[in-house]
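S.K.: sequence below, structure please.
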Amino acid sequence: RDAAYLQTQLLIAHKEKAGIQLQAEEYDLIAAAADLDKIKEVNANCILMANLQQASTS
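M.R.: Predicted coordinates for the structure are as follows:
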């Protein structure tokens, strides 16, 4: 993730914490970030399972 993306996420988090109403685009960014994190988690789990399976058959 690039610096601008992380800066935007930080700004959104600060606005949320301060109780400032977010715009629709900001909610979309939050949802996209959550989806991306979930995809990365699933990918990591798949790689781990494949490595464990390979190790158990070696």
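
S.K.: can we go C-alpha only for contacts and neighbour counts from here?
M.R.: OK.

S.K.: quick one: buried residues of the host helix or strand of Leu29?
M.R.: Under the criterion of DSSP states H and E, Leu29 resides in helix 24-57. Within helix 24-57, the residues that count as buried by 16 or more other C-alpha atoms under 10 Å are Glu26.

S.K.: now do it: which elements does it pack against?
M.R.: The elements that helix 24-57 packs onto, with contact taken as 3 or more C-alpha pairs under 8 Å, 6 or more residues apart in numbering; DSSP states H and E, are helix 3-17.

S.K.: this one as well, want them side by side:
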Amino acid sequence: MSLKIAAKLPAIIGAHAAHLAWVDAKTNEFLEVVGESRALPDVPPQVPRRRRRARQVR
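M.R.: Predicted coordinates for the structure are as follows:
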């Protein structure tokens, strides 16, 4: 690792953490909005149930 990159790492990590916090806040906002709109009908979220199993090799 070159020294230039090593010197920048704390700033990069700090920016990354700030970005993650921002994404987290946006996601919470979105989930609240979606939760409010979904509160009317009591429907469980659709989950794809069928997972393709790996073929058994004999």
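
S.K.: do you know how far the residue most central in space within structure 1 is from Cys46 of structure 1?
M.R.: Centrality entry for structure 1: nearest residue to the mean C-alpha point is Asp37, 2.6 Å, by C-alpha atoms, centre = their mean. Using C-alpha to C-alpha, to the nearest Å, we find Asp37 of structure 1 at a distance of 14 Å from Cys46 of structure 1.

S.K.: please apply the same query to Glu16 of structure 1.
M.R.: Taking C-alpha to C-alpha, one finds Glu16 of structure 1 at 33 Å from Cys46 of structure 1.

S.K.: and if you look at Ala24 of structure 1?
M.R.: Distance from Ala24 of structure 1 to Cys46 of structure 1, by C-alpha to C-alpha: 33 Å.

S.K.: go on, Ala33 of structure 1?
M.R.: Ala33 of structure 1 is 20 Å from Cys46 of structure 1, where distance means C-alpha to C-alpha.

S.K.: now swap in Ala3 of structure 1 and tell me
M.R.: Counting by C-alpha to C-alpha - Ala3 of structure 1 and Cys46 of structure 1 are separated by 28 Å.

S.K.: same question, Ile39 of structure 1
M.R.: 11 Å.
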